[in-house]
Each structure stands twice: as C-alpha cells, then as structure tokens.
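>>> this one's sequence-less:
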C-alpha cells in the first residue's frame, strides 16, 4: 500500500527544486535545475519567467516519478519561492510582458528617492521601508516601461504576482490568481494589520488594484493542478515565501525563536507573536505565517549577498572551482590576513539599507592569496548576521540560540565561526532543506496529514550545536574591523554618487 508523501516546490533565486517528503519529514525524492541569471544593466537582475516555469514543471515530474517508484503517494503540494521577485503577465495568454524583476534588482532606487520626499510612514502600514528590494516599485516600473502596459493593467487585462502567484496561475491553468499573507507582506502594498491590499499604498506606488491577486492564508486551498500537466491532478494546500517557509520548517512557533537561512542571501527571522512589533533599528516587520485563522508576525533582517559571495569567487574572479573549496581554503590559513570583504554587490540590506553601496575589499597586500579571499567571503556572512542580531537585541529581543539552515551551513567552518562571532549557540537541524520542508508542512496541515503545530515540533531533530570558543578580545577586534569596512564602503558610495550628480 502506498505511503503518504508531500511535494514541495522550492523555486529559488538560482534554481528550481522539487522535494518529496515522507509524512515523517524524510526526503524521498529530489530534483533540481539551475536557470539563467540576466544582468542587463548595472544593478539590474532579471529572470525569464518561462524558464522558471519549465524548470519547475520538469523537476516536479522527476521528483513525483522517483517517489512513486519508491512506493509513495503525493497527497498535496506546497510552494515556497524567492520573495519580492515580480512578474506581470497577460491574463489571456499567461505570457509575461517583461522578464521577472528579481528581488536583488536596484533599478528603482531613483523612484524610491523621489517617493521619499512625501514622508510616508510605510513602517506603520506595510512593516517595510522604501527600498527597491520590494515589489511595489518593480510593478510600477514594468507598467511604465512596457508600451501600453499601464492602460492594459487598469483595464484588467494584466496580472501581477510574485513567483508563488505565477506558479499557482500556471499550475491551475489560469484558474487561481492568489498569493498568501507572507508573500503579500513583501510587496509594500499589503496592510499588516488588516492583511488586505491597502488603497493608500496602491495610490502611493501607482499600482492599479486590478492586477493584484487574492490574499489567502499560508495554509489554504490554492486550487488543483490542471488536467494533463502532471501524471494526475494534485491539490495545492500551502504557500509561503522562502524565509517564512524556513521559519515554519525550523518550527519557530513561539515568540523569541530565531532562524537564519543562508542561501543566495541571508535572512534572519524571529517570531514576535500575534501582534506586529515595530523595529527601532531598521529591521522589517513581516508576516511569519497564517495558519488556521491565526497570524504570527516576525521581525526580519535581510542580507542580500551570502552564498552569492561564494558564487562570485567561483564565477566572477574564478579563484575557486566549486563552492566546497571555500571550507578547505579557509582552514589553510589562521585568519584572513587582514582582508575584509563587504559583499554589497546589490547594495546593503538591514540594518544599513543603502541601495547605492557596492562590493568592496579592504586590506589587500602582496601576501593576499585566494585562501584569504575565500575566508573573508565566508566571514562576511557571519559579520552581517551579527549586525542583524545586534539590531534585534536593541529592539529588546533576547536570543539564546539561532537555528540555521540553507546550503552554506553544511560547512562546519561557517557554523563555528558564526557561533564565535555571535557568541551564542548555533543549532543545525538534521533536515537542512527547511525551506522546502516548511512548504510541505503547510500542505500537510491543510490536507490533514498533521493535526497541529505541536506535532511538527516533535519531529524536528537537531544535527549539531556549535558553541562559541573565540576570545572576547578577538571577537571585538574582528567586529570593529568589519564595521570600519562597512563605513568606508558606504562613504565611497556616497561620495561617488555626489560626484555623478555634480
């Protein structure tokens, strides 16, 4: 007799994955395909929506086939996705009118600068800030730069969606145009308190309501896959943005529990309970999840470049052949030889929020080697996390440990250095695919495989806990050097920008 299983679609920034989990959170099948990154101008990042769709469909078919051969039956599908990335498509054809504008994209920095003169308090409404990172200005840019798009949008001929919404539309054959509260909370268009689209925000960003999807819970009915798409029709029962999905996968269901995910970027979320908590230290207030009629909120710190720094070492300056080499290289040197990398390739996120900053390297000498650069890249991820944790602590949140996940934390060196710099325990789970697992949990809750959140917490085993071993003196020196590098990076960006406007 077939065993119950759940399919998680994990559509990320650089690849599309499908993972089948057993009811006990064991990985039964997995398939992954990378897709093309486009950089048409400085600070611009785009994806081809058709390539996102084709890779997603392919990996789903592959994972389902493997699971079925192993004797498993898919009960429901959960979707998790790169957040803020924006697609606008024709409702009749389903075709995008422009490439997907990726969350890392900075092209709307000038739009944000102009809007800032209106002194709108976004934080009190959306929980976010005025930054190109979020979807609202990306939507406006597409409507204003594709011929006839704004008129078509106002007439109801176009649809907007973050990647979850685009995939739901395609999976259901255009029947369902919906998103969930976590993804909607990343657009700068949803009111955090009402969990509905906000008319004043729509007016501010000049986004017509006609393009917007319906907002549902994270665990909800998102329709059924269309006939002929997969081997059979499957219900879609859960949706969450990737970082909130990881919060669920890490079972951070009580206020004060903190997780940090290390993928292309790094995102730390701490559960703050059923009331939105406003940060005084440049952190974002966001929806953590909406399940069974209740919404939990989170404070988030967003780092734009984490694993992408390692990709730069590999693909940009070609000092490594593969990401795994960084661990071996870092271990060959006692320290970074004074080298500090500030990976502001797409600007700086929280708590600095400087869209004009660009990547910089300090402390180079003739003795600098690829090992020092590799170590500096890994260290930069830990220093950026320290900045986030420090902001959370200043907001009055006490954190005793941090639960980590994502591709980078398979590296023991990174986890240990993170514990040393943060001076708290770093806890790594056995199942490190927690983003996909969170999506599967949502689908499982909706179809009745799981009774409640307590059942999920009981099956979340720990792989290893890393404890701090660095001296306080060394920690202080390292953090001081990092802060000096960040300050210098921002000063350079400010000076360069002033020079361009003269």
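On my side now, so go ahead. Since we're looking at a predicted model, the values are computed, not measured.

>>> can we go C-alpha only for contacts and neighbour counts from here?
Noted.

>>> how about the closest residue in space to residue 187 that isn't next to it in sequence, what does it touch?
Using Cα to Cα, 6 or more residues apart in numbering and skipping the chain neighbours, the partner closest in space to residue 187 is residue 135 (4.4 Å). Applying Cα atoms under 8 Å, 6 or more residues apart in numbering, we find residue 135 in contact with 84, 85, 86, 103, 162, 186, 187, 188.

>>> Nearest to residue 2 among these?
residue 162 (34.5 Å; Cα to Cα).

>>> who's in contact with the spatially closest residue to that closest one that is not a sequence neighbour?
Nearest non-adjacent residue to residue 162, counting by Cα to Cα, 6+ apart: residue 86, 5.0 Å away. Under the criterion of Cα under 8 Å, 6+ apart, the neighbours of residue 86 are 100, 101, 102, 103, 135, 138, 139, 160, 161, 162, 163.

>>> Look at the last one and say how many residues are nearby.
Read that as residue 163. Neighbourhood size, residue 163 [other Cα atoms under 10 Å]: 28.

>>> Look up how far residue 10 lies from it.
From residue 163 over to residue 10 the distance is 10 Å, taken as Cα to Cα, to the nearest Å.

>>> follow-up on the earlier one: for the contacts of residue 86, name the two members farthest from one another.
Maximum distance among those (Cα to Cα): 14.7 Å, for 103 and 160.

>>> tell me the contacts of the spatially closest residue to residue 393 that is not a sequence neighbour?
Distances taken as Cα to Cα, 6+ apart put residue 399 closest to residue 393, at 7.5 Å, once the chain neighbours are dropped. Counting by Cα under 8 Å, 6+ apart, residue 399 touches 256, 257, 258, 393.

>>> of those residues, closest to residue 342?
Among the contacts of residue 399, residue 393 lies closest to residue 342 (Cα to Cα), at 22.8 Å.

>>> So that closest one belongs to a strand, correct?
No - using DSSP: H, G, I helix; E, B strand; the rest coil, the secondary structure at residue 393 is helix, not a strand.

>>> buried stuff in the host helix or strand of residue 378?
According to DSSP states H and E, residue 378 maps onto helix 370-394. Buried residues in helix 370-394, counted by 16 or more other Cα atoms under 10 Å: 371-389, 391-392.

>>> helices and strands around that helix, which ones?
Packing contacts for helix 370-394, counted by 3 or more Cα pairs under 8 Å, 6 or more residues apart in numbering; DSSP states H and E, involve strand 266-273, strand 294-303, helix 307-311, helix 325-331, strand 340-342, helix 412-422.

>>> what about that helix, distance to the chain center?
Relative to its chain's centre, helix 370-394 lies at 18 Å (Cα atoms, centre = their mean, to the nearest Å).

>>> Skip ahead from it and say which helix or strand is next.
Heading C-terminal from helix 370-394 (DSSP H and E), you reach strand 401-405.

>>> A further structure is provided below for comparison with the first:
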C-alpha cells in the first residue's frame, strides 16, 4: 500500500502549527509561525484573522515542501483551533469586518452585566451549560455588532457571517463554499443548546443574533469541505476533522471514557473531564459542554477554563522582565524559599473558572524582606497549579467521580517543579505524554480515523512520564489554605 499522510493544523492563541503524520500516526515534521498579539491601552486583546489565514497557508506549504513528500499522497486534514476567539465577516466579500476578539478579552463585560440585570443568567446556563461571561463568543459577537461600522446593517440583510476561528478557516480554505463548525466549537459559543443540539433561538435573541445566520453544526469527524491551499495541492484535500484545541487534546490523550481527565497548559488552561453521554450541569462554577461528536454520538464534558497560566510565565519574561527565558523558571523555583507565605493571583483580566469574577485584579501577597526574584517566580509558577487544582476539586463535586489521574499537555509541562507541585496539590498522579502537540494530534488522528487510515489503537503509541504526590500532608494543607484565603480576599475586594 502506498504511504498516505495526514496534516494536523493547530491554530492556537500564539500562532499556527502544521504537523505532518504518516499512515502509522508518527509525526514526521512540524512547522509553526506566530501572529501578532494586538493589545490596546484598555487591555483589549485582538488578532488579525487575515494574518491567521495567511499564516495557515504558509506553514502548510513549508511543512510539505521541507518534508520532501509527494503532495499527492496527502489524504486529509484535521484542524484544532483556539476556542471562543470570535470573528465576523462579510458574506459577500469574504473579508473580516474587524480584528477577532480573543477569548481572553473581557471588553463585552457590560453586555453581560445588562443581560444579568434582566435575570436571564440561569436560563442561559440551563440551555447552553455555560455561565454567563464575556469570555464566550455570544457576548463578543454582540459587542462586534454594536461597535463595528456597518455590522448591524449587514446583519439585518443576512450578509454577515459569525464564527470561531475554525469556521473562519474552513470558510477561507474552501473558497467560501463551506460555512460550518463542529459540536465542540458550537457548544462554546453560548448560543448552542447542548441538549437539543441546535442553535438556541431564545438565547440568540437575547444576544441580538439571528440563528439562521450562524454556521451549520456538524459532527467533529465530518467532512467540512475541501481545499487546495491556494493552488499548492493539485487535488482537493478533505478537511475531515475539526475540534476546539482543548477538545482535541482530550481526544489525543485517549480520554475517551467517562471520568478520564486532562489539563492543557497553554496561554490559559482548559481542564476537561469526560462525563459520558449525559450532561451534568455544574453547581460549582464550571461549564458543561460537548467534547465532540463522533460516529453520530456526542460526548459531554465538564470544563473549567483559566485565563492565565502559561501566560504568567510570558508576563514574567516580556513585561516585568524578571526572566529572559522560560528555561530560567524551573531552577529559580527550586532555588526559592519553599516555606514562605507568598502567593500570586494572576487576574490580569479577571478570573475564569471556578471563580468567574471579571472585575478582580491581580496581586502578589505575602511579601517580606526576604522576598527576592526566585520567590516571586516560584509564586507565579505555583499559581498555575493552584488554579488547576481548584477546578478539579469542583469537577469532583459536580460529577461525583473521583479522578484517578490527570493527563497533561502543553509547554509548561516540561517544568518538572511545576508538574511535581501539581501532583502534590492534587494528591494524585500526573501523567506527561512523550508526544507534544496533543491538540493537533487529536484532530489529525480523528481525521485519519474518519478516512479509514487509522484505528483507535493509534493512541497506544503515546507513553507517559508519571509524577506522584510527595508533599507531606500538613504542608499541603497549609499551602492550600493560604491559597484559598488569598483568592477569596482578592475576589471580595472587587
């Protein structure tokens, strides 16, 4: 049998990666390209969607060219994408009306406050599984309609497209022939009813959006269209899997059974627990959502999203300039005094799950005369593990499932200090896989399965390093108590 190839595209917050897999699921090559983070003086975070599309074309062309493979043997594409980042574009011209609002951006807070004042919060959660928040695209789309010149007029004429990044990419790659999204992305818009599996007319009306103008929602293993990447391929290549990046990581980890849990450490973090084929609405600050739709069935998850985890390390390097490279973090953490009372609350744009406070400000608490750079870096690193532990504590209560282990992925998982501290805070094992790019792997493997190139034994090749809890119980209790006290204090101030 002649060799076939699958390309995984992971369009993330910081950049776009293209991953090349052979028909045995082995990653042969990776190319990536960052895009500009557009941040104004109000702290609003934006991306240029046209730049993202052009970068996607570039990395795929470079990947295939530099790998030296036969282009005709590329059989399919899987896409994983940063979720909640929201774009509107002109249905006639195909051009974006404005820069995309990034998931981190809280500029739509006033829209959510107005809806909250109308006592609609619980209704929204009961339909969508999501707590009302400017984090989600519904409020972002509403903001764009109100503030982008000409957007409302085009919406009234049904000349406007709404999409998360997957929909934007599919639309552009297919030359405007395909206007689709998958269950995992639709479920994160706060416009999709996760019980009826349709766009929710009532919720759409609350946010001022006509549901008829939203994209078609498909199973995650569907064919979303075909593309030749601006003429690079001589044949049309099917886009045969689409998943939000965190969902792709859950799938890539092989968390296909009820109770299996993963955490992605990226710019922010998504902690996700597979809860099976029936939804459970959270009572502890989490979201209920869809993991994916595969083989005609949907799988539900509980999820907690944290705004700033890996981005805290970027802040240390780029903004306060305490470090010149992320590689400095681990040795500084190990060097630091371990028994002080220093805590860092990374609320640069409020806090996500399970606190959901968009007004809280960040703070460094417990500074003494002995606090130095190493201690500050250690506190900033530990806040990542504390936040993830808080989310998993909430998941355990909601799902009534005891997590047996946590599978993790993302750049910060290379930090042995952080992984050990995470295991200590959870009092549970943490598994770090021997393969990176789990989001892109998940999407690529799903595309390969859908095309009949792979079967589910493909996940067996992913092996893991294991961290086990080592911290004494009394010290663990003390550290957790200190964190709970400072996070509660920060929230009560705002």
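Happy to help now that I have it. Just so you know, these numbers come straight off a predicted model, no measurement behind them.

>>> coming back round to it: closest to residue 306 of the first structure out of the contacts of residue 86 of the first structure?
For these, the nearest to residue 306 of the first structure is residue 103 (14.2 Å; Cα to Cα).

>>> Distance check, that closest one against residue 209 of the first structure.
With distances taken as Cα to Cα, residue 103 of the first structure is found 21 Å from residue 209 of the first structure.

>>> okay, these two: which has more neighbours?
Taking other Cα under 10 Å, residue 103 of the first structure and residue 209 do not tie; residue 103 has more neighbours (23 against 18).

>>> pretty sure that one is touching residue 87, no?
No - judged on Cα atoms under 8 Å, residue 103 of the first structure makes no contact with residue 87 at a distance of 11.1 Å.

>>> quick one on the thing from earlier: please narrow the contacts of residue 86 of the first structure to those residing in strands.
100, 101, 160, 161, 162 (DSSP state E).

>>> Filter those residues down to just the buried residues.
Counted by 16+ other Cα under 10 Å, those give 100, 101, 160, 161, 162 as buried.

>>> The last one corresponds to which position in the second structure?
In other words, residue 162 of the first structure. In the second structure, the residue paired with residue 162 of the first structure is residue 164, using TM-score structural alignment.

>>> Without its sequence neighbours, what residue ends up closest to residue 184 of the first structure?
In space, residue 184 of the first structure is closest to residue 190, 6.0 Å off (Cα to Cα, 6+ apart).

>>> What's the match for the one you found in the second structure?
Per TM-score structural alignment, residue 190 of the first structure is aligned with residue 192.

>>> Pull the number of nearby residues for its match.
Counted with other Cα under 10 Å, residue 192 of the second structure comes out at 28.

>>> ok, now residue 95 of the first structure?
Residues lying near residue 95 of the first structure (other Cα under 10 Å) number 15.

>>> just to revisit the earlier point, touching, the match of residue 162 of the first structure and residue 83? I think so.
Yes - counting by Cα under 8 Å, residue 164 of the second structure does reach residue 83; the two are 6.5 Å apart.

>>> Now the common contact residues for those two.
Common contact partners of residue 164 of the second structure and residue 83 (Cα under 8 Å, 6+ apart): residue 185.

>>> so who does residue 334 of the second structure touch?
Neighbouring residues of residue 334 of the second structure by Cα under 8 Å, 6+ apart: 378, 417.

>>> Next one: it from residue 417 of the second structure, what distance?
Taken as Cα to Cα, the span from residue 334 of the second structure to residue 417 of the second structure is 7 Å.

>>> And residue 286 of the second structure, by the same measure?
27 Å.

>>> of the two, who's got more company?
Neighbour tally, residue 286 of the second structure and residue 417, criterion other Cα under 10 Å: the higher count belongs to residue 286, 27 against 18.

>>> check contacts around the counterpart of the more buried one in the first structure.
In the first structure, residue 286 of the second structure lines up with residue 283, judged by TM-score structural alignment. Listed by Cα under 8 Å, 6+ apart, the contact set of residue 283 of the first structure reads 299, 300, 301, 350, 351, 388, 391, 392.

>>> What count of nearby residues applies to the third one?
Other residues within reach of residue 301 of the first structure by the criterion other Cα under 10 Å amount to 27.

>>> try the second one
Applying the criterion other Cα under 10 Å, we find 30 residues in the vicinity of residue 300 of the first structure.

>>> Identify each buried residue in stretch 20-38 of the second structure, please.
Within stretch 20-38 of the second structure, the residues that count as buried by 16+ other Cα under 10 Å are 20, 21, 22, 23, 24, 25, 27, 30, 31, 32, 35.

>>> and if you look at stretch 247-266 of the first structure?
247-253, 256-266.

>>> So which of those sit within helices?
The helices, defined by DSSP state H, take in 247, 248, 249 from these.

>>> Turn the buried ones among the ones in strands among the contacts of residue 86 of the first structure into CSV, including distance to residue 110 of the first structure.
As requested, these are exported to CSV (distance: Cα to Cα, whole Å):
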residue, distance to residue 110 of the first structure
100, 19
101, 16
160, 22
161, 23
162, 22
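
>>> Any idea how far the helix or strand in which residue 167 of the first structure is found is from the middle of the chain?
Residue 167 of the first structure is part of helix 163-171 when elements are defined by DSSP H and E. Taking Cα atoms, centre = their mean, one finds the center of helix 163-171 of the first structure at 17 Å from the center of the full chain.

>>> which ones are touching residue 447 of the first structure?
By Cα under 8 Å, 6+ apart, the neighbours of residue 447 of the first structure are 75, 76, 237.

>>> Oops, could you answer that again for residue 407 of the first structure instead?
By Cα under 8 Å, 6+ apart, the neighbours of residue 407 of the first structure are 262, 263, 307, 432.

>>> Alignment lookup: the last one to the second structure.
Correspondence of residue 432 of the first structure to the second structure, assessed by TM-score structural alignment: residue 436.

>>> and what of the first one?
Structural correspondence for residue 262 of the first structure with respect to the second structure (TM-score structural alignment): residue 265.
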